[in-house]
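1. Show me the folded form of this:
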Amino acid sequence: MNNVFTYSIFDRLTFEVEQEILEKTILYSDFHYFQSPQFFGVCQNSKKLTPYYILAKADKELVGVLLFFRQVQVTVPMVSFLSSRNIIWGGPIVLGKSMDVMEGLLRFYTKNAPSSIYTQVRNLVDTDKYKALFNKYGFEYEDHLTILVDLTRSEADLWKGVHTKRRNQIRRAEKEGCFVEQPHSIEALQACYSILQEVYQRAKLPLPDFSHFESLLHQSDERSGLRLFTVIWEGKIIGCMLCLAHGDWLFDYYAGAYSHFYKKYPNDLLPWAVFCWARKNGFRYFDFGGAGKPDVPYGVREYKKQFGGELVCYGRYERHSYPKLFVLAKFSLLLWRKLKFNLNLSKVFTGK
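-> This next block holds a predicted model:
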């Protein structure tokens, strides 16, 4: 391989010239949805997200990619920068796990990426090999857990891995008349988004604009993209799980159920139905998503662990471009979320 590498950054206006070569190239065994051209297109059509691609080449051969997006939570002028962050999800990815290419991508990123308060790298695989390089360019590592389910096991073995309580509640959901469908319509997606709005408002957490999920639906095809699962009870969607498919992997992206239907156990039925569907459709792994930090109590992790799977720690990296502003931004966002939640709650009670 040529030891002279070139690096270029592309935004939504300039990426088209490289899109074809990316779509036709299967670069690496760990290439996944969040570094794919499809996800770039999703971010491109999502409000509050601006995607960028950094490509590394040796001559004309593509040897590394780094897709990241800039996210702004608050669009109010003068405040938006405080809510800005860059997210690198599962990247960078380099051919042959080259240390030189990885360092080049990180160096190029730190010099050329659009400014934001901080950058977060969400790892999907073990990155211990590159930890020193990340540290060299100002990225600090912190532990973060996820749960992986091996779908190559038999359905009987998967069922054995489910906690007795969950197995009983899956049976109860079915006895109540609940069943899982896999719709593809915009109407079903809108119904799911209404559920997610309730869930995330209750948790006081931000939720992407509907345009993000709409773009996921439109950018999907038979090979990759959004897979929508819904729990139906008496003709109504009461719970949903939005997954992202790519290659052998299926990722849990967003999920939830209406709180007043919890006794129908949609949140127990959904994961099991998704496991069975994914296994039958050739997926080898299910990534159950974030499970919080080790040694920090987290109810979501305890819930997910009861469906089997392996608890792994791939961690995250963060780089604070403006450390003092980061502290201010963190406080400001917490305040904004609290005020927004109280405002939404007021609208519920007043009808305004």
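
2. alpha carbons only for contacts and neighbour counts from here, please
-> Fine.

3. burial of the residue lying closest to residue 192 once chain neighbours are set aside, as a residue count?
-> Closest residue to residue 192 apart from its sequence neighbours, by C-alpha to C-alpha, 6 or more residues apart in numbering: residue 240 at 6.0 Å. As a burial measure, residue 240 scores 30 neighbours (other C-alpha atoms under 10 Å).

4. just checking, next helix/strand downstream of whichever strand or helix holds residue 240?
-> For residue 240, the element it lies in under DSSP states H and E is strand 236-246. Counting by DSSP H and E, the element after strand 236-246 in chain order, helix or strand, is strand 249-257.

5. structure for this one too, so we can compare:
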Amino acid sequence: MEIIELTSADLNAWDERALTVPEITNYQLSAVLHHPTSSLDGFSPIYLIAKENDCVVGQTILLVGCDLNRSFADSFAFPFLKKLLNHLFPTHRLLYGPIIFKRSNYYQILEAFVKYLDTHTFPSSVSVRNIMPPIHDTELDHEKTRAIYEKHGFTSRKWGSFITQVDGDIEDLWRKIGKESRSKVRKAKKQGVSIIEVTDIDNLKRYYRMSLTLSKRNGLPSKAWNAFLHCHTDPNTKIFLSVQNGITISGQMALTAGKILILGAVTTSDYAVQHKVPGNDLMQWHVLEWAHNNGYHSVDSVGVSPDPSNQTSKEAGIYNFKKRWGGELVCYYSFSKVYNNFQHSLREKSKLAIKAGPKKIKNAFNLIKKNRIKIFPVDRILSATSHDGISFQRDTNVCIETKYTMRPEMFYFPDVRILPNGNLEMFFHVSRKIRGKWKGTISYATLDKNSNWSVHSNLKSNTNFLAGFQHVQAPRIVEFCDETLLYFCARKEIKAPFFAFVMSKSTSGEFSDPRPLLFDFKHQVEDFCFYRSNNTLRMYFCYKRNIHSAVSENGLSWKMEDGARIQRGQPGMTARVDNPSIVEAKDGLLRLYYRGAEKNALHCCIYSAISENGLDFSIEDGIRMNYNGKYERHGVGFPNVIKLGDTWKMFYTGYWGKHLLEPYTIFKWS
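-> Take a look at the predicted model:
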């Protein structure tokens, strides 16, 4: 007799052999390949057969992978983590096997399997945990099985399961369950509890939400939504819910391959506990009845501590509940063995960390949120106040900030105006990385009575025009020619050129009628501001890294004016000047605020220049806003200055602020 590991298995032949024995379960059939352990966690199957005189006398499927995987199943990094963990901490699983066909040599064949596994298969992994023999084999001698495993250095643990035979008369089955169970089943029916099968995502979500509340009630880590999705798509898994007046009461999952129905993932809702609705009792009777009607031999309620004298209060409660359903207590041994002590110790410590992780992570995120610390760099819209338009003091509050920690939004191009009622309204650009690509649009916010900015939504428009662009930026509101106009720049793709447009505001408050701007020059415009003088509109924009201007009499056709308004080259602005914002200063003068950069966005500052005619500007001494603030460790830009009574208010973007990856971000941009 020899044990052979198959490089590939004829699954039809495998299942055909396996189904000749009554004790076969889901885990020793090809059905296990559809189970989340394989389909989600990435455990790989290993097929072993025992051959004697060219005849297969035994076979078993075992799986190898990492049992830490499921903790990360809802993470965006799960595909990478799964491969990493399966490589670092491989663990073998053997459930309800081996299956042995030749009864006369049963224990000889079993020992051959155990010896082969111990010397050829298991040593490549960290450990093997909780090997479960085929406990539904009524002829199995568990003490002999224990002796064989312990002979090869495995440790044993006594465990048990209540197994209810369901292939007899249904009336006999009803009489066999306990009196208390029958009473509660009747009570549940009188209370209007019914059982439904989960066949759609909405009911699956109800089942999952109930699982989350159960985990919270028991102080356990939450299960992964992806695992529930994979169970839902597994053709060999059934999920049932008990409901009362549309309220979910309990849930139950069952593995259906083979002739033994394996139960698992039972859940009860907080509502059922608070109102003492016996929906789970009706559920247990339903699965017994369902198994009977569908030709199963028995139902395995899976897992109890078999010795009442050594049970915890929780184990006793589980034992007493499962005992009520007419099952026979089968006591057996499960077996484990460690093959790499160092990796095993590291894995067990990782488990403890993961178990404690959710609470620690939540506390850490709350601390980060409280102190406005982000993991990744974040660009916020901030504000500052001045009494002379020159010296600005930072305001305490952040105007616009992302609410996301992992994939934050970025905010630029604030454009604030005073509404007729005296309130402030801000249009701004918001960007977020979606599937590896930055997508930006225009949003708006208003200042509430508590001096907090409330972001309402994306731009109100009665056209789908903006939806055709990947990136929309530089919103500027202008009152011109008896219209409220919205100017903006947009491009189809990130690497495509920008085009400038204008839309008109209708009486309903929506923007419509998008029209392209017409320039008498070819350079693309991607950032601008406007100043209205009598019947003329002047645009200031960045051209060849300097600030230039153009004029229009109708707001659509633009003629470029000679020369640069602000020329790069002075200290602090040798690389470029851009992000213009113009406002009336004292004595009829115009002040232009702008960003100056030495290299890139790193350490850029906001400067100003003064002019009598809007064409000839003199750069003013000093810096209007530097990058020494709490929320602008990288630089500042996109100034928008407005006059509020006797004060000037500057709205601007502060780059970064304090974040956990700050050293890497600085290195990347330096």
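
6. Helices of the stretch 51-200 of structure 1, residue ranges please.
-> 99-112, 131-136, 155-160, 164-175, 186-202 (DSSP state H, counting those that start in this stretch).

7. Which one, of those helices, ends up nearest to residue 337 of structure 1?
-> helix 186-202 (9.3 Å; C-alpha to C-alpha).

8. helices and strands around the closest one, which ones?
-> Packing partners of helix 186-202 of structure 1 (3 or more C-alpha pairs under 8 Å, 6 or more residues apart in numbering; DSSP states H and E): helix 210-218, strand 236-246, strand 249-257.

9. between the second one and helix 186-202, how big is the angle?
-> Between the axes of strand 236-246 of structure 1 and helix 186-202, defined by axes from the mean of the first three to the mean of the last three C-alpha atoms, to 10 degrees, the angle is 100 degrees.

10. Quick one: average offset of strand 236-246 of structure 1 versus structure 2, please.
-> Here strand 236-246 of structure 1, set against structure 2 after superposition, deviates by a mean of 2.1 Å using mean C-alpha distance after the TM-score superposition for structure 1.

11. buried ones in that strand?
-> Within strand 236-246 of structure 1, the residues that count as buried by 16 or more other C-alpha atoms under 10 Å are 237-246.

12. Show the secondary-structure elements that that strand is packed against.
-> Against strand 236-246 of structure 1 (3+ C-alpha pairs under 8 Å, 6+ apart) you get helix 186-202, strand 224-233, strand 249-257, helix 266-280.

13. same question, the last one
-> Where contact means 3+ C-alpha pairs under 8 Å, 6+ apart, strand 249-257 of structure 1 is packed against helix 186-202, strand 236-246, helix 266-280, strand 285-290.

14. Quick one: closest of these to residue 175 of structure 1.
-> Per C-alpha to C-alpha, nearest to residue 175 of structure 1 of those: helix 266-280, 11.2 Å.

15. so where in structure 2 does the closest one end up aligned?
-> Counting by TM-score structural alignment, helix 266-280 of structure 1 falls onto residues 279-293 of structure 2.

16. quick one on the thing from earlier: structure 2: which residue goes with the residue nearest to residue 192 of structure 1?
-> Using TM-score structural alignment, residue 240 of structure 1 sits opposite residue 251 in structure 2.

17. Same check on residue 147 of structure 1?
-> With TM-score structural alignment as the criterion, the equivalent of residue 147 of structure 1 in structure 2 is residue 162.

18. I'd like to know how far residue 94 of structure 2 sits from residue 129 of structure 2.
-> Here residue 94 of structure 2 is placed at a distance of 8 Å from residue 129 of structure 2 (C-alpha to C-alpha, to the nearest Å).

19. So these two - more neighbours on which side?
-> Remark: of residue 94 of structure 2 and residue 129, residue 94 carries more neighbours, 21 against 18, as counted by other C-alpha under 10 Å.

20. Would you agree that one is in contact with residue 134?
-> No: using C-alpha atoms under 8 Å, residue 94 of structure 2 is not in contact with residue 134; the gap is 10.1 Å.

21. list the residues that contact both of those two?
-> Common neighbours of residue 94 of structure 2 and residue 134 are not found (criterion: C-alpha atoms under 8 Å, 6 or more residues apart in numbering).

22. circling back: export the buried residues of strand 236-246 of structure 1 to a markdown table and tack on distance to residue 114 of structure 1?
-> Output for these, formatted as a markdown table (distance: C-alpha to C-alpha, whole Å):
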| residue | distance to residue 114 of structure 1 |
| --- | --- |
| 237 | 41 |
| 238 | 40 |
| 239 | 38 |
| 240 | 35 |
| 241 | 33 |
| 242 | 30 |
| 243 | 29 |
| 244 | 27 |
| 245 | 29 |
| 246 | 28 |
